[in-house]
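Undergrad: can't give you the sequence, but here's the structure:
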């Protein structure tokens, strides 16, 4: 009787797990749910692999990978150069060829015209250091020659998924149960004071994940090119400031009235008095920085505007603490190489303070910004022997591509976290290029179709230079043809 009772208990314990295994197997056989593998066969050509559009769901549920994934050969070609790019969105809000990795690939192709160049973009909107670490764990079997990383602005977003939850999200049974419930995503970036416990948790999390990433890639002798971070410091007001108290508010309001009346001297005096009363107010620091910039005191402007960015309690821009940490990590890990994008942006900005001349919004560069970013990575690669001294190439980017970025930025600035009344470049549809860009952004016209219409228009208008740029853009977008040749 005792043995029989023990047998019943064993069956009672094992049976639920057995049923779950059978359910999981049945769901997979019936092709229910999503395969969250990092790469899948290229649907257009099975000689290639592409970034699995469902892979990001392991870390960022509901966010598929970009539709224009970069193919790379399953069997790496002899003598080829294969580079993976990890991190946050590096081309938004532009289409296809405007991302910095495509600029970099185009330049490497001109540097090594007889060599197969594969630059595979795995970066994602809202990706953080957890996503970077997760993807990095899976790269070694694909034999990368180098890994490029740009990340840090999203460390205070959604609560990260632990390793157990990431594994569960790949199981079909978990996907089935999850589909029965809806969960409102919580954004954790708001109301995080500089130096607070949540602030340092984000810094610590970034440090731990980047150390793990650099350690595992270094153990596999894969060189890593890690960029520091850039943002629009000069022309973007902080999203949220800490309350300074009633005394501060009275003096700050005096400064604000003087600032709006263009009385710079009175405004500076009031803001300085307000800063004495409460030195942790982001918007007060921003106005002091703008006033210093206007009188061409760029050293003071850099200090005030950098302080304003770091004090912004809605953390859409990384604090400079992360840049210091990135520099330290690159010194600590021998296979990690610093890409000083920040220095490049500063050298190409008046007074060394990047603003709207290089950004479309708070942190997404414009075309000039992405060009500079790609140049920073190229030069870092060249120092380590991955590239030559090739001159900067003119990318085949059309007027429509440029306008798509402007139109998407217009839409973005009309949404949270941007406050009502945020200045926006108007959306225009007076020209053929403007109309095509509008159709891509607001009517979801395929980019390739728009390029076909643009080419026909340029031929009709006998604009052969414009037509040539369109054809070059379309050719560059057909990565399989480049890899095959």
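TA: That came through, no problem. Since we're looking at a predicted model, the values are computed, not measured. Numbers count the residues shown, from 1 in each chain.

Undergrad: going forward, measure contacts and count neighbours with C-alpha atoms only.
TA: Will do.

Undergrad: what's the burial count for residue 152?
TA: For residue 152, the neighbour count with other CA atoms under 10 Å is 28.

Undergrad: can you tell me which residues contact it?
TA: 88, 128, 129, 206, 229, 318, 322 (CA atoms under 8 Å, 6 or more residues apart in numbering).

Undergrad: how near is the spatially closest residue to residue 185 that is not a sequence neighbour to residue 189?
TA: Of all residues not flanking residue 185 in the chain, residue 158 sits nearest, at 7.1 Å (CA to CA, 6 or more residues apart in numbering). In this view, residue 158 and residue 189 are 8 Å apart by CA to CA, to the nearest Å.

Undergrad: more neighbours: those two, which one.
TA: Taking neighbours as other CA under 10 Å, residue 158 and residue 189 compare with residue 189 leading, 19 against 16.

Undergrad: what residues does the more buried one make contact with?
TA: 156, 157, 158, 313, 314, 315, 316.

Undergrad: A further structure is provided below for comparison with the first:
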């Protein structure tokens, strides 16, 4: 008995070693194939090869590259056929030896709406960088597409990573609910497995296997993933589009999970390409902007309908309307209109803590979500915080940058021209200045000490903005009303059901 007892630890170690070697032998062929594929047979571009690297939830195969060669082939440019969604932008075909190239991806905020790219933060960032580092040939390329959501930007990110970028800046989150799409089977996918799609994309072998087994017929593929048209088809671009938005918690959660999956895939792309990434938390106004649509639950009672009507009745006193809102929230705590009414009242009474709580709920429970929710803001932060330690990734928390003195949870409403678009002065200028600080601290960019102070950079930006003629600013102000009407559902949506 003593002999067997003495031999037990040795036998246990042998069994563990044997099993470990057996696993290694079993995995060796796969590791060998993976190395061969990575080193000698790398995949072509994303547009010409799909599989797991494609979005697993929507079919994006109809999307086309954003850039094309210029007529003289000296530059890559956004083609004129994309002018309904993008402003002109280009960069040199041959990158200068002293060149630095930054791509900025996003929606209409990146494009500078209601103005244009001339006064958007990517252009102002380029001025700051050129002022501070004049010996470098800077190209800050504006890839802001009107109404472009993260899943469309993911395709652009895959494309621009082929153009020798020195960094990517991504500002997205407000457009995720604009296009009508379904998520067949997505509810059954556990969150860890959904995140695993992005991890699986790192394997060359898995991507090739996915290409082999993926449906070749468009109709068959459309049965498992929503077909996304070549360009944005926003519901609010159609008369009465606001009516299409209804309370649907399952769909809302799927959109948010899709947003998270996409951001993680963009971050993984940049990690694999060894390109620095700067993610921006999108900011929005919640004080001056009421919910775009608020409704009662489908199974509401006549008593709730009465409360709802009295809350919206302008002939009722403010005290009565507030009391109706409080009663509605007892039964329907996710009612956006009731939360907003109580939030504005608390804000005006300088009860900022309660005001922030109500106003954030009013935005987050908006039936027509045209602003990134609190959960989506946190997702951006989490993607940066949970990134691999060897990844060069930074966070620009714009809501914190725009925070009011009254509450860190509420952006200063004066910094916005509407629900999401920042003012040029104080908005875009502030984002550009903070991006400069973030980018200038990234080691791989190889930037030495700045040759201009903060005051010099600010003066350069102000001089540039002051040189733009008044007609430009006047056209931008004229577009503001158009944007407001669009957000109300255009001609068919008067906002009466809010």
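TA: It's in. Everything numeric in this text was worked out from a predicted model, so none of it was measured.

Undergrad: what's the TM-score for these two chains?
TA: For these two chains in superposition, a TM-score of 0.67 is obtained (TM-score structural alignment, normalised by the length of the first structure); 364 aligned residues with a CA RMSD of 3.4 Å.

Undergrad: looks like residue 213 of the first structure contacts residue 136 (just checking).
TA: Yes. Taking CA atoms under 8 Å as the definition, residue 213 of the first structure is a contact partner of residue 136 at 6.5 Å.

Undergrad: which stretches in the stretch 301-450 of the second structure count as helices?
TA: 302-312, 318-331, 336-348, 352-364, 374-385, 398-401, 429-440 (DSSP state H, counting those that start in this stretch).

Undergrad: which stretch of the first structure lines up against the fourth one?
TA: Think helix 352-364 of the second structure. Taken onto the first structure by TM-score structural alignment, helix 352-364 of the second structure occupies residues 298-310 there.

Undergrad: now the strand ranked longest in the first structure: which residue numbers in the second structure?
TA: Taking DSSP state E as the criterion, the first structure has its longest strand at strand 81-87. Strand 81-87 of the first structure corresponds to residues 100-106 of the second structure when matched by TM-score structural alignment.

Undergrad: now the strands for the stretch 351-498 of the second structure?
TA: 393-397 (DSSP state E, counting those that start in this stretch).

Undergrad: any buried residues in stretch 441-455 of the first structure, and which?
TA: Going by neighbour count (16 or more other CA atoms under 10 Å), the buried part of stretch 441-455 of the first structure is 441, 447, 450, 451, 454, 455.

Undergrad: what's the closest non-adjacent residue to the fourth one?
TA: In this case it means residue 451 of the first structure. residue 470 (6.4 Å).

Undergrad: contact partners for that neighbour?
TA: So residue 470 of the first structure contacts 396, 397, 398, 451, 454, 455 (CA under 8 Å, 6+ apart).

Undergrad: try 7 Å
TA: By CA atoms under 7 Å, 6 or more residues apart in numbering, the residues touching residue 470 of the first structure are 398, 451, 455.

Undergrad: closest to residue 64 of the first structure among the residues you listed?
TA: Residue 64 of the first structure has its nearest neighbour among the contacts of residue 470 of the first structure in residue 451, at 24.5 Å by CA to CA.

Undergrad: from residue 437 of the first structure, how far out is that closest one?
TA: Counting by CA to CA - residue 451 of the first structure and residue 437 of the first structure are separated by 10 Å.

Undergrad: tell me where the stretch 51-200 of the second structure has helices.
TA: So, for the stretch 51-200 of the second structure - with DSSP H, counting those that start in this stretch - the helices run 108-111, 121-132, 150-160, 191-200.

Undergrad: turn the ones you listed into TSV, including mean neighbour count and distance to residue 441 of the second structure.
TA: Listed next are the helices of the stretch 51-200 of the second structure as TSV, based on neighbours: other CA atoms under 10 Å; distance: least, CA to CA, whole Å:
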stretch	mean neighbour count	distance to residue 441 of the second structure
helix 108-111	27	22
helix 121-132	24	12
helix 150-160	22	22
helix 191-200	15	28
